[in-house]
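K.L.:
no sequence on this one, just coordinates:
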């Protein structure tokens, strides 16, 4: 067990470096584009390309890892990511930056796949749940820490790109230097989105809405703070408060959803999230600690929507279908995350900074209305038949192999389907 934990700790260290860099870069770029006076819609399109890369990169990266192996693929993807990060310093051109964001998203999902397949392979069933939970905590903490990179002085506009590139390069080391044999990569799996919709419209809609809301926040949160008049350090604090706050309510909300109809919890969380969005739009809270508290509450609530949707869907699928079906929800989340920054930015151009949280609030209210209607169409599952809620982020499909209830079993399906998870 201790040898396993030693291996896992080195991989998690690499993940931490990666997520500090990736999480910080997203905020840095949105902030820089805002400083340059680019329209919000342009910023939204550029930041959305990261999520497009995440969605489209899965199939290619799987083939790459299969053909050249985990270590070579991880090193190649990490090097490409590091180079793309440095290339942002060449010029602030939206077309170039959009392409670079796509590359970073594309390479990120491949590096996730390498790391998660290693974590899954080396985690026995006895400690799989602990490793899964620790992995999720590292993701949250590292992303939160990354938000504070924008506080570092950068007189010539190069330091932050160099620093994030260094962090991404450091992420390669734990994997590149390992002497442990590479794990077997789970085969690509499919789960037709139409079938997934028939099984759980609530799960699929919840994932789509969560992706739309979270994609809008990740892509435009720093721009909102800037347009709202926050200083650089305040922007970092606000973004960090939201992301780190994402851990605060995972356990109590998850526990509650295990005890009652999960749909009621999703409705309650959606309404509460909308209320917090309204409060954040109030300019009177933008200059004090109240905004940080509201940001942490927003993160604590909204970051549970996706795991709630996954948990609800898992209650209705067979054990053998859990991994591919969860991957289908990941695709729905990714589609929403690619659309969210674009639509949210258009609203910001129309009504100002508050347009971001006006958009997110509208998305979660529509989700609550839809699920309220679904309650009238389908009886709730008995509580004793529900599975356990798990904190989870949208990384790569391999993460569901680590999902405690999956048992870590591979699912062999047709790799050519265009809904590859």
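P.N.:
All right, it came through fine. Because the structure is a prediction, the values reported are computed rather than measured.

K.L.:
for the rest of this, base every contact and every neighbour count on C-alpha atoms.
P.N.:
OK.

K.L.:
contact partners for residue 358?
P.N.:
Applying C-alpha atoms under 8 Å, 6 or more residues apart in numbering, we find residue 358 in contact with 277, 278, 281.

K.L.:
the first one: neighbour count?
P.N.:
Counted by other C-alpha atoms under 10 Å, the residues lying close to residue 277 total 23.

K.L.:
look up the closest residue to it, ignoring the ones flanking it.
P.N.:
Spatial nearest neighbour of residue 277, chain neighbours left out: residue 357 (5.2 Å); criterion: C-alpha to C-alpha, 6 or more residues apart in numbering.

K.L.:
and the one you found, what does it touch?
P.N.:
Applying C-alpha under 8 Å, 6+ apart, the residues near residue 357 are 277, 278, 280, 281.

K.L.:
try it against this one:
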């Protein structure tokens, strides 16, 4: 007979997959719909950046709702409102209306992730944390990539795709509602000042923020870039889906490499290579599909490594009891970066054309590269044998998932 805890974990991961697929597809559908309606990329970036702002607010305040009404009721509330927000998009296409819808949607998605991640974490043991986090990562990236291909099922200018995205969000209610597992108690963790974190690991904090800017800009404005480049809806789905899969494939080899080389050196090399691929895509992306898809996939794969590397570097510099509050601050910095990135990235396309997005991304990563070079040259780094293991973290997650990090079990 299958243990009840195993069934509960399967149900929670099933809810996670359905939720991420719906949310991932909806972001691309919304970006393409605004393009079809004739809005400028700068305006599109600002509107869709409200999703990231809502996610940050939901990560900070959603826990109060969960504590008040419980996990299952909170999940039902968040899923219901998120589905309403998704279905409202084609009913009222306007900048103010969509800013409200995206803000509400982002808040609810954060609440849904909060419930799911905390419940998954409650089933973790010191022996299973690593495998659970690895499973979470694989399923997250596969679901996010699969969600992109939903876009190819219809016309973003019509109502149908919004309905499909909402259906996936609503379906995420089913597995978690059927589980017999007892919901965990949620407690507020300890806090750490930004100034303390900056003093201990300025590169870690800077890397988290720039990672949010870059991944937020590409994830939200990437479909707009594809549309401006003349890609079809099906090609945009492939363009985004391949990039996410490439990020998944590179995470573990890069993390393994950073465990056996000086972490700052790895960050310098990864960031420098990401700058190079961003400039390559800006210069040669229009030449052929091979240049475009290959350049973007390599760029996104490298850029997606920066946040987990920054997290690992920060852990190298902190005491064990500081890891969770520091990770929460890094996640907040990453989220705030994801608010700024789409707005600036959209404006760059408006001012400079499609290549403006990757010129902006190269500039943002260039600033991080300068910080990394300064840190590498001037600060004492931990010996390689003293470094913590680098663990992949999904680009859209709440602070709760940090509790699955097996590094907390080490002295």
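P.N.:
Received it, and whenever you're ready, just let me know what you need. Small disclaimer: the values here were computed from a predicted structure and weren't measured.

K.L.:
can you pull the TM-score for these?
P.N.:
TM-score of the superposed chains, computed with TM-score structural alignment, normalised by the length of the second structure, equals 0.96; 409 aligned residues with a C-alpha RMSD of 1.7 Å.

K.L.:
before we move on, back to that, just give me the closest of the contacts of residue 357 of the first structure to residue 74 of the first structure.
P.N.:
Set against residue 74 of the first structure, the nearest of these by C-alpha to C-alpha is residue 277 (38.7 Å).

K.L.:
helix, strand, or coil at the closest one?
P.N.:
helix (DSSP: H, G, I helix; E, B strand; the rest coil).

K.L.:
next one: it from residue 293 of the first structure, what distance?
P.N.:
12 Å (C-alpha to C-alpha, to the nearest Å).

K.L.:
show me what residue 123 of the second structure aligns to in the first structure.
P.N.:
Matched across to the first structure, residue 123 of the second structure falls on residue 122, judged by TM-score structural alignment.

K.L.:
which one of the contacts of residue 357 of the first structure is nearest to residue 379 of the first structure?
P.N.:
residue 277 (30.8 Å).

K.L.:
list the contacts of the match of residue 123 of the second structure.
P.N.:
4, 7, 8.

K.L.:
do that again at 10 Å, thanks
P.N.:
With contact set as C-alpha atoms under 10 Å, 6 or more residues apart in numbering, residue 122 of the first structure has these partners: 1, 3, 4, 5, 7, 8, 116, 128, 131, 180, 183.

K.L.:
any idea how far the second one lies from residue 353 of the first structure?
P.N.:
So that's residue 3 of the first structure. 50 Å.

K.L.:
out of these two, which sits in the busier spot?
P.N.:
residue 353 (24 against 9).

K.L.:
which element is the closest residue to the more buried one other than its chain neighbours on?
P.N.:
Closest residue in space to residue 353 of the first structure, ignoring its immediate chain neighbours: residue 224 at 5.1 Å, by C-alpha to C-alpha, 6+ apart. In this assignment (DSSP states H and E), residue 224 of the first structure forms part of helix 201-227.

K.L.:
okay if I get the contacts of residue 357 of the first structure as JSON lines plus distance to residue 401 of the first structure?
P.N.:
Shown next, in JSON lines, are the contacts of residue 357 of the first structure (distance: C-alpha to C-alpha, whole Å):
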{"residue": "277", "distance to residue 401 of the first structure": "34"}
{"residue": "278", "distance to residue 401 of the first structure": "38"}
{"residue": "280", "distance to residue 401 of the first structure": "37"}
{"residue": "281", "distance to residue 401 of the first structure": "40"}
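
K.L.:
which single one of those residues is nearest to residue 307 of the first structure?
P.N.:
residue 277 (20.2 Å).

K.L.:
so the closest one sits against residue 296, correct?
P.N.:
No: counting by C-alpha atoms under 10 Å, residue 277 of the first structure stays clear of residue 296, with 11.7 Å between them.

K.L.:
ok, back up a step: mean deviation of the helix holding residue 224 of the first structure from the second structure?
P.N.:
Here the mean offset of helix 201-227 of the first structure against the second structure after fitting is 0.5 Å, by mean C-alpha distance after the TM-score superposition for the first structure.

K.L.:
the very next helix or strand once past that helix packs against which elements?
P.N.:
Once the chain leaves helix 201-227 of the first structure, the next helix or strand it forms, by DSSP H and E, is helix 232-245. Helices and strands touching helix 232-245 of the first structure, by 3 or more C-alpha pairs under 10 Å, 6 or more residues apart in numbering; DSSP states H and E, are helix 2-35, helix 128-146, helix 201-227, helix 289-302.

K.L.:
any chance of the contacts of residue 358 of the first structure in CSV with distance to residue 13 of the first structure as columns?
P.N.:
Output for these, formatted as CSV (distance: C-alpha to C-alpha, whole Å):
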residue, distance to residue 13 of the first structure
277, 34
278, 38
281, 37
